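1. sequence plus predicted model, see below.
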Amino acid sequence: MARTTLGDSVADQLLERIIEGIYAVGTALPAEASIGEELNVSRLTVREAMKSLRAKNVVEARRGSGTFVNPPSIWTSLEAVVQAMSAGGAAETSIQLLEVRRMIEVGSAQLAAGRRTEADLLAMAGHLSTMRGAHAGGDLDGFVAADLAFHDVILKATGNIMVAALYDPLDRLLARGRRETSAVADIQAHAIAMHEDILTALAAGNPEASRDAMEAHMVQTRDDLLHYVLDGNS
């Protein structure tokens, strides 16, 4: 695990202020000396933090003008984007997160069909059983945890370590989004049925059927999100 330096800590604090709108997009950050005085750190530490933020394209230095905040749409750090999305509008975040899930998980299911092990199938069956029990018992947290775990098995079953690594920064958003949608009993019932189809296709080792089952799950999830959650909040 990488060690966190004081410069990293200052960069995180500045990023939080940018996301909170204290330093708005398009505006210049305070001078390094001012930031250092406010945060009780040296100018060298502030300079290290600025370098980190520039590397992520969160800010850009303009010769003779200062350091300006870039819009999140051009940031190059997934962690920073996820943090900004977490603080953004729920509707936009939910839709965009689902689009990312759809792109990754449909392909992952297809790949996992030819690589999953019996242990993977048993693990997914166990998580699906937990989802059924949590649904029947009104255990929202238990349902969400089992849902996330089911999908995590599929990602790891691809045998491609980069697939699971792509999801790591999304954990917080995934948990929040799943809890938001899974609070609706009908959505839980739909999810259970879709997970059953996915497990059946994976157990058969059929890549096309697994892909189609996951695609259907993503479409159903989007429809449920729009109908039960976002419409209700509009």
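-> Here it is on my side, so go on.
2. could you use CA atoms for every contact and neighbour count after this?
-> Fine.
3. helices and strands around the lengthiest helix in the chain, which ones?
-> Longest helix of the chain, by residue count under DSSP state H: helix 90-113. Applying 3 or more CA pairs under 8 Å, 6 or more residues apart in numbering; DSSP states H and E, we find helix 90-113 packed against helix 140-157, helix 171-182, helix 185-203, helix 207-224.
4. could you dump those helices to JSON lines with distance to residue 129 and mean neighbour count?
-> As requested, the helices and strands packed on helix 90-113 are arranged in JSON lines below (distance: least, CA to CA, whole Å; neighbours: other CA atoms under 10 Å):
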{"stretch": "helix 140-157", "distance to residue 129": "9", "mean neighbour count": "20"}
{"stretch": "helix 171-182", "distance to residue 129": "16", "mean neighbour count": "17"}
{"stretch": "helix 185-203", "distance to residue 129": "9", "mean neighbour count": "20"}
{"stretch": "helix 207-224", "distance to residue 129": "18", "mean neighbour count": "20"}
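5. do you know which of those helices lies nearest residue 11?
-> helix 171-182 (20.3 Å; CA to CA).
6. now that closest one and helix 207-224, what's the angle there?
-> Computed by axes from the mean of the first three to the mean of the last three CA atoms, to 10 degrees, the angle separating helix 171-182 from helix 207-224 equals 70 degrees.
7. chain center to helix 171-182, what's the gap?
-> Relative to the centre of its chain, helix 171-182 is centred 9 Å away, using CA atoms, centre = their mean, to the nearest Å.
8. run through who's touching that helix.
-> Helix 171-182 is contacted from outside by 82, 86, 94, 97, 140-141, 143-145, 148, 187-188, 224-225, 228-229, using CA atoms under 8 Å, 6 or more residues apart in numbering.
9. can you tell me which residue is nearest the centre of this structure?
-> residue 170 (2.1 Å; CA atoms, centre = their mean).
10. now that residue, nearest residue through space, not along the chain?
-> Among residues not flanking residue 170 along the chain, residue 82 sits closest, at 6.7 Å (CA to CA, 6 or more residues apart in numbering).
11. please compare the first structure with the one that follows:
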Amino acid sequence: MMAIALNKISATEAVVESLKERIRNCEFGPGEKLPSEQSLLKEYDVSRLTLREALAKLAAWGVINVRHGKGAFVSERISIVALDNVLIPMFPGQNTERMNELVEARNMIESEIAAKVAECRTDEDIVALEALLVYDNKKIINAKHFADRDYAFHLALARMAGNEFILSMYQALHSQIRTFLIQYAKSIENWEEALERHSPILDAIVSQDISSARHLARQHAGICASFIHSDKGDSI
């Protein structure tokens, strides 16, 4: 019998969290069938109603597919919601270690996205990115406004990279990145400096300089690392 903590969360949530963890750890891979209902009931020592509620929640997130008469299977195509709820860890605002992990994840993803776009960009892509830079130059109202502009530019790059899984991963990261930017980017100078760094990234993409695009995007994302450790939180 598998022990699950029921003191702080409901039995349903405990089963959900346990199955999420097992999927995250690849105990059950994409397309694989979960243990039978009877097996799961024995493992978790919960009622049939509790188990079915847990499976229904995972199915609603797109983590699993429940096939009538056949059982529950891990989704082969993980949705954005599934990524956000299963594959992407939570990053509490006051947890420096987790925030460093978020910066590292953003760094790796955005730099390779920029490199890919530099390799395969079209004339239409350039026009779209140039339009976003014009938007960047408009007055910024607040940190949320800034975070949305920064995200719009990098989301456009993610779409242009032509890899739907990478796009889904970036979209799943967005809520965490946006929270980070709103929390730590507190001044107009921060916002303007960060957005100004979009321009050289675009220049590298236009010239199809893959190495420079990768380096500049990594530099842009990496600025956040020093920002976490700023006592005043007044630079990005």
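-> That came through, no problem. None of these values were measured; they are calculated from a predicted model.
12. work out the TM-score between the chains.
-> The TM-score (TM-score structural alignment, normalised by the length of the first structure) is 0.62; 179 aligned residues with a CA RMSD of 3.5 Å.
13. coming back round to it: the residue nearest to the centre of the first structure matches what in the second structure?
-> Matched to the second structure by TM-score structural alignment, residue 170 of the first structure sits across from residue 173.
14. which ones are touching that match?
-> By CA under 8 Å, 6+ apart, residue 173 of the second structure lies in contact with 84, 88, 106.
15. circling back: any chance of TSV for the helices and strands packed on helix 90-113 of the first structure, columns distance to residue 44 of the first structure?
-> Output for those, formatted as TSV (distance: least, CA to CA, whole Å):
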stretch	distance to residue 44 of the first structure
helix 140-157	41
helix 171-182	32
helix 185-203	52
helix 207-224	47
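16. looking at these, which is nearest to residue 115 of the first structure?
-> Closest among those, using CA to CA: helix 140-157, at 6.2 Å.
17. corresponding residues in the second structure for that closest one?
-> Counting by TM-score structural alignment, helix 140-157 of the first structure sits on residues 143-160 of the second structure.
18. mean distance between that stretch and the first structure after superposition?
-> Compared with the first structure after fitting, stretch 143-160 of the second structure has a mean deviation of 1.2 Å; criterion: mean CA distance after the TM-score superposition for the first structure.
19. now do the SS call for residue 141 of the second structure.
-> coil (DSSP: H, G, I helix; E, B strand; the rest coil).
20. and it, how far from residue 183 of the second structure?
-> 15 Å (CA to CA, to the nearest Å).
21. same thing with residue 156 of the second structure?
-> In terms of CA to CA, residue 156 of the second structure sits 23 Å off from residue 183 of the second structure.
22. average offset of the helix or strand where residue 82 of the first structure lies relative to the second structure?
-> Per DSSP states H and E, residue 82 of the first structure falls inside helix 78-86. In the superposition against the second structure, helix 78-86 of the first structure averages 4.7 Å from its aligned positions (mean CA distance after the TM-score superposition for the first structure).
23. give me the angle between that helix and helix 90-113.
-> Going by the same axes, to 10 degrees, helix 78-86 of the first structure makes 140 degrees with helix 90-113.
24. what packs against helix 78-86 of the first structure?
-> Short answer (3+ CA pairs under 8 Å, 6+ apart): helix 78-86 of the first structure packs on helix 6-19.
25. the helix it packs on: how far from the chain's middle?
-> 20 Å.
26. report all helices and strands that that helix contacts.
-> Using 3+ CA pairs under 8 Å, 6+ apart: helix 6-19 of the first structure touches helix 43-55, helix 78-86.
27. pull the residues that contact the next helix or strand after the first one.
-> Spelled out, it's helix 43-55 of the first structure. Next helix or strand after helix 43-55 of the first structure toward the C-terminus (DSSP H and E): strand 59-62. Applying CA under 8 Å, 6+ apart, the contact partners of strand 59-62 of the first structure are 50, 53-54, 67-70.
28. check stretch 184-195 of the first structure too.
-> 128, 131-132, 135, 181-182, 213-214, 216-217, 220-221, 224, 228.
29. where does it end up in the second structure?
-> The aligned range for stretch 184-195 of the first structure is 187-198, by TM-score structural alignment.
30. hang on, the earlier thing: residue 17 of the first structure: which of the helices and strands packed on helix 90-113 of the first structure is closest?
-> Nearest of those (CA to CA): helix 171-182, 19.6 Å.
31. what's the average distance of the closest one to the second structure?
-> Mean deviation for helix 171-182 of the first structure: 1.8 Å (mean CA distance after the TM-score superposition for the first structure).
32. how much space is there between the nearest residue to residue 92 of the second structure once chain neighbours are set aside and residue 225 of the second structure?
-> Among residues not flanking residue 92 of the second structure along the chain, residue 98 sits closest, at 7.0 Å (CA to CA, 6+ apart). Here residue 98 of the second structure is placed at a distance of 11 Å from residue 225 of the second structure (CA to CA).
33. how about residue 180 of the second structure?
-> Distance from residue 180 of the second structure to residue 225 of the second structure, by CA to CA: 11 Å.
34. cool, and residue 209 of the second structure?
-> From residue 209 of the second structure to residue 225 of the second structure the distance is 25 Å (CA to CA).
35. tell me if I am right that residue 65 of the second structure is in a strand.
-> Yes. Assessed with three-state DSSP, residue 65 of the second structure lies in a strand.
36. and it, what pairs with it in the first structure?
-> Using TM-score structural alignment, residue 65 of the second structure sits opposite a gap in the first structure.
37. now do residue 21 of the second structure
-> So, by TM-score structural alignment, residue 21 of the second structure is left unmatched.
38. doesn't residue 88 make contact with residue 21 of the second structure?
-> No. Counting by CA atoms under 8 Å, residue 21 of the second structure sits too far from residue 88 to count as a contact (11.4 Å).
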